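In: kindly generate the corresponding structure for this input.
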Amino acid sequence: MKRLLAALLCAAGFAAAPAAPAQTLIQHAPGRQVLSLNGRWNYIIDPYENGFYDYRRMAFDQSKTGKGGYYDNAKPSSRQEPELIEYDFDQSAGLMVPGDWNSQDPKLLYYEGTIWYKKSFSLKPAAGKRYFLYFGAINYEAHIYLNGKKLGMHKGGFTPIQYDITSQLNATGDNFVVVKADNTRHAEEVPTINTDWWNYGGITRDVFVAEAPETFVVDYKVQLAKNDPTRLAGYVQLDGPAKANQAVTLNIAEAGIKQTLKTDADGRATFSLPAKKLKLWSPQSPKLYAVRLSSGADAVTDNIGFRTIQTKGQDILLNGKSIFMRGISMHDENPLIPGRARGEGDLRMLLTWAKELGCNYVRLAHYPHNEAMLKLADEMGLLVWAEVPVYWTIAWENPATYQNAEAQLSDLISMGKNRASVVVWSVGNETPLGDPRLKFMTSLVTKARSLDDTRLIAAALELHRTPDNVVHVDDALGESLDLTSFNEYAGWYWGGSPSEITKYTFDIKYNKPVVISEFGGDALAGYHGDAETRWSEEYQEALYVNQLKMLSTIKGLRGMTPWILADFRATRRQHPVYQNGFNRKGLISSTGVKKKAFYVLQDYYRQMATKYDGK
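Out: Okay, the predicted model is just below:
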């Protein structure tokens, strides 16, 4: 509400809206000592939200007593004087967490609304310790309660949620957490009502309680200074009662770097150090260093890589060397076991497929992906385009919508700022032209640059075609960005058959590197015909052959992420024979079969690797 009020009071524009300070997300939270709350949670389906509102539609948690909602986890007090309680978590069915509800129960496949989750756990708080309840993601609006008391509400289906629960834990060690998860779509939310992916509901990423000393390292950024491979720059932030004027030690033993810093009154210590001995991270050599940060009773170790990324004219320079970004787009979804990716095994499989394709780069569309995905990309040597779900037609003139988008962008950057793999922050996808949209999007660009000036900023721009078969890229948003990126679907949504694709040429306004963010077409794996038979593997194969010919004529082409690595669920895709609820543009089917187009792109990427990497 504070963010909304601040936005409504702001008359000078989105960028000038003062934001209320948010609780700092714990950097590398899974690396702390944690109590996992993954596993079976009891659940109650609540489409009328009976567990949240009374019959007058008044929220129970806003009443004088704060009682009456399902979050009470109530039981009748006795058999002689029973209370009327019309729910019982302990007798209810279970859902596995992490995991969406749609793929775990057939009756929930299309469900949009409220589901209540409850988990009991044992944790007896120790003196001198602090405890944080951490959710990797809940889609979309989450109300979170501990031991019957509300911790807070969070909007955004793909960013972490964190609460300090030290004072709310029961001294006996018996605790329970209740979550109201609601994946209902709304026009003013981010994303908005209309998307082209499945609206998976529920607690979709890891849940745990992280333990820390009373004063601890809550946040840090340890990266190379902007465009300077010889200097390490960043900060360390302490949180707690003794955060001011404290010694903080940065130690990268393998590189011979050790420096003791002193925090200021706000608990922050900034640094800029020589770093000439660091071996730089790259897809060919994804070197990671154990970086240890310590202060008093606290220490945290994170595996971090170091590299520079910049543009020069129409070149993208990684560590000062021109590269071609051989990429693929992907969703946070396991096609083999329907539903959101549930853990490292699912994520590693997706990135292994990308590596087999010949990629050095992945676009994690169209929302923030699991933090574990970024760490795997670091380890496996894959560059990353990371994105927020400002997608299609957002409520551009609603200040609360902007504040929501900015908060999600800030959380994404916080989550990924120490990952060498992340080289692009994307502020949106296929957003329609107009002044309100331009104001909204350029404000996000400004925010991203204020949070991180060491990475490239991009978005999938709009384009238009003229009768002379020219594709024009002159979206005014492109002025603010580092890359010229756009989605084009010649041969599928426009432009005739695959054989007609090569008639198109491009008129691109900006003298910047061109990275094609999407192209492609659907194919049902195992369905065969000739190159003119829509939905066949041969059609998709011919489309890729001719797309690559057409795109290779673009002088500044420096990368691409075709749409998409694997088939994925999408409610919009209704054809009962070829789609059946799936977008079939994947190069790999929903059963793991590689389609013919996979090998076309793989061969092209081998050629580009030889040209740019000498392989």
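In: C-alpha from now on. contacts and neighbour counts both.
Out: Will do.
In: ranges for the helices of the stretch 201-350 of the chain?
Out: For the stretch 201-350 of the chain, the helices defined by DSSP state H, counting those that start in this stretch cover 344-357.
In: next up, the contacts around residue 102.
Out: 108-111, 200-201, 339 (C-alpha atoms under 8 Å, 6 or more residues apart in numbering).
In: if we use 6 Å, what do you get?
Out: Shown in contact with residue 102 (C-alpha atoms under 6 Å, 6 or more residues apart in numbering): 108-109.
In: second chain to compare with the first, below:
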Amino acid sequence: MLDIQRVLKAKPKPHERAEAVRLDTPWTAELAEGTPLCEHPRPQFARSGIDILNGWWDVAFGPKPEGSPSIDDHPTFDGKILVPFSPEAPASGVGRRLEPNETLWYRRTFDIPELAGKRLLLHFEAVDHACTCWCNGKQVGTHEGGYLPFAFDITDALVGVSAEIVLCVTDPSDTGTQPRGKQKLQAGDIWYTAQSGIWQTVWLEVVPAAHIENVRMDANPDDGALHVRARTAGPDGDFYVWLLDGGRLVAEACVQTENGVAAIDLPVERPCLWSPDDPYLYSVQLAFGDDSVRSYCAFRTVGVERDAAGTPRFCLNHNPVFLRGVLDQGYWSDGLLTAPSDAALIHDIESARRLGFNMIRKHIKVESDRWYWHCDRLGMLVWQDMVNGGTDYSSWHTSYKPTLFSWSWTRFPDDTPKHRSALSAGDAAMRKAWTDACMGTVRHLANHPSIVTWVLFNEGWGQFDAAAATKAVRAEDPTRPIDATSGWYDQRCGDYFSIHNYFRPLEVLRDPAATPRAFVLSEFGGLAYHVDGHSALELDYGYETYANLDELKTAVRAQLAAAEALESKGCCGYVYTQLSDVEEETNGLLTFDRKINKLVKE
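Out: Presented below is the predicted three-dimensional model:
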């Protein structure tokens, strides 16, 4: 039975967006030193000889040119920005939004390291959305896509002992159709401040001319082997892999690359299995010519299997594990999309664990690689969302209709031109951009053992051809289950029948697919409480608001208990909304500034 009163209370109300109050996190003070996020950005693919370029850069805003930007277009650099924070984030020191009709320019110099015949790569972990880069006035590359890392080889542009980098960025935000997550120029309710430009670490890396470009690892305990597939640059040669357990050599192998590709299968007898209770990691050393890379892996299997009663369940190492998940937007009061420090990333994971959750659903965002590394080593399961895109979302199709009419959850095909347009996916360029970003996300994160499910579409936001997308992701990564449509507009594909339920009694629903999938309550809760002095805005939003903390605690615990009770009825897990407050949303278990845990505050 639909709770109409709760629906009406939760309906977003038109209002003016107030100016947000600056909220410092416990890590904000560290940013005054001007060297944020100085740890190695890629613990799973690490070399020595890197230089982190985070810190104060020159910045300027200018008009957007008619065609491609030229370095001669840059305006006078009249300000400073603390990289890697977007100019919209308080931590950046800028406090200004990049408009869709503007360009954002960055500049800094660096000392050229000793190369001696080696190459110098300039890495950007994430830049939103499109950028052009010059080194010493020479264009070295362009990139589109706001959530995935990329690199430019700048060696041939280097002269003398120092070099200058200039970066030009444009970002249409939600005036475009590109994958953008929950960013919106007119933020409010469940939509957050639009951000632009560099928002993850920038760094330099020295590599040999012949080097390892990337590696894919599958540590499979079922066949007792570590499967390694690598791509190399330069002439073919010997490729080495060593597997170590606490410094003890477990296995080693060497093969000759063929056309820049190496494939090695290392037998491993009785490997120790990775789990949340024992997140056991093996060290991996890779070598090719003069190149050496440090990595790690974990032996574990994930999938949907039937339990003894025949009920489909999420299984880890072939054992059913009930998923106690929490939704994590990955937003911070000082850095917005960017965590203020590595310790802040750890804090959120450990807070989720202390609250009783064994899984985090990373919502509509690709996090920094270090966040996944911490989940790997701490034993936190991750459901990874793809970043949504599309035109303006129809409130009727993505919110009102599915809220009022649950029958619509399974009766709206997404593979017709009319329905694609209804779900804001009518633009072919948008569909290609989403597909490219989806496949790029899978390739980028595939080696992390903590990631146990890919989530493709959420609540119909830019949804299209979910069955085809499921097939493509399955071909790229057959080792993980897929939640094809989280919330509604199920297409009878993927491994889960995935439902959001904020306004009805919690229950397990009958799967409409011919072959039953695991039922998951992939969002529920959203209970809100505004903590004075720890909320960014006087306005607050949630699916039900409480007058005091005691009432909130009682209601949250009752909701979690109701979700827990679904396990015996065939549910494989749940995702509570949400880990922390974000701007107007005060339905977090932690405040936006991470200073108060609402469930434990006395």
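In: any idea how far the residue positioned nearest the centre of structure 1 is from residue 333 of structure 1?
Out: Centroid-nearest residue in structure 1: residue 368, 0.8 Å away (criterion: C-alpha atoms, centre = their mean). Going from residue 368 of structure 1 to residue 333 of structure 1 by C-alpha to C-alpha, to the nearest Å gives 13 Å.
In: list the buried residues of stretch 561-569 of structure 2.
Out: The neighbour-count check on stretch 561-569 of structure 2 (16 or more other C-alpha atoms under 10 Å) flags 563-564, 566-567 as buried.
In: could you do stretch 275-285 of structure 2 as well?
Out: Under 16+ other C-alpha under 10 Å, the buried positions of stretch 275-285 of structure 2 are 275-276, 279-285.
In: next one: stretch 228-243 of structure 2
Out: The neighbour-count check on stretch 228-243 of structure 2 (16+ other C-alpha under 10 Å) flags 228, 230-233, 236-237, 239-243 as buried.
In: re the thing from before, now do the same for the residue nearest to the centre of structure 1: its match in structure 2.
Out: Aligning on TM-score structural alignment places residue 368 of structure 1 opposite residue 366 in structure 2.
In: check residue 263 of structure 1 too.
Out: Checking TM-score structural alignment: residue 263 of structure 1 goes with residue 257.
In: compute the number of surrounding residues for that match.
Out: Using other C-alpha atoms under 10 Å, residue 257 of structure 2 is surrounded by 18 other residues.
In: chain neighbours aside, what residue packs nearest to it?
Out: residue 236 (5.2 Å; C-alpha to C-alpha, 6 or more residues apart in numbering).
In: measure the one you found to residue 210 of structure 2 for me?
Out: 9 Å.
In: make a markdown table out of the buried residues of stretch 561-569 of structure 2 and add distance to residue 373 of structure 2.
Out: A markdown table is the format used below for these (distance: C-alpha to C-alpha, whole Å):
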| residue | distance to residue 373 of structure 2 |
| --- | --- |
| 563 | 29 |
| 564 | 28 |
| 566 | 31 |
| 567 | 30 |
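In: show me which pair in these is furthest apart.
Out: Using C-alpha to C-alpha, the pair of the buried residues of stretch 561-569 of structure 2 lying farthest apart is 563 and 567, separated by 7.7 Å.
In: could you pull out the helices in the stretch 401-550 of structure 2 for me?
Out: Along the stretch 401-550 of structure 2, counting by DSSP H, counting those that start in this stretch, helices occupy 401-404, 417-422, 428-445, 466-476, 549-564.
In: before we move on, back to that, between the buried residues of stretch 228-243 of structure 2, which is nearest residue 451 of structure 2?
Out: Nearest to residue 451 of structure 2 among these: residue 228, at 18.2 Å, using C-alpha to C-alpha.
In: residue contacts, that closest one?
Out: By C-alpha under 6 Å, 6+ apart, the contact list for residue 228 of structure 2 reads 216-217, 263-264.
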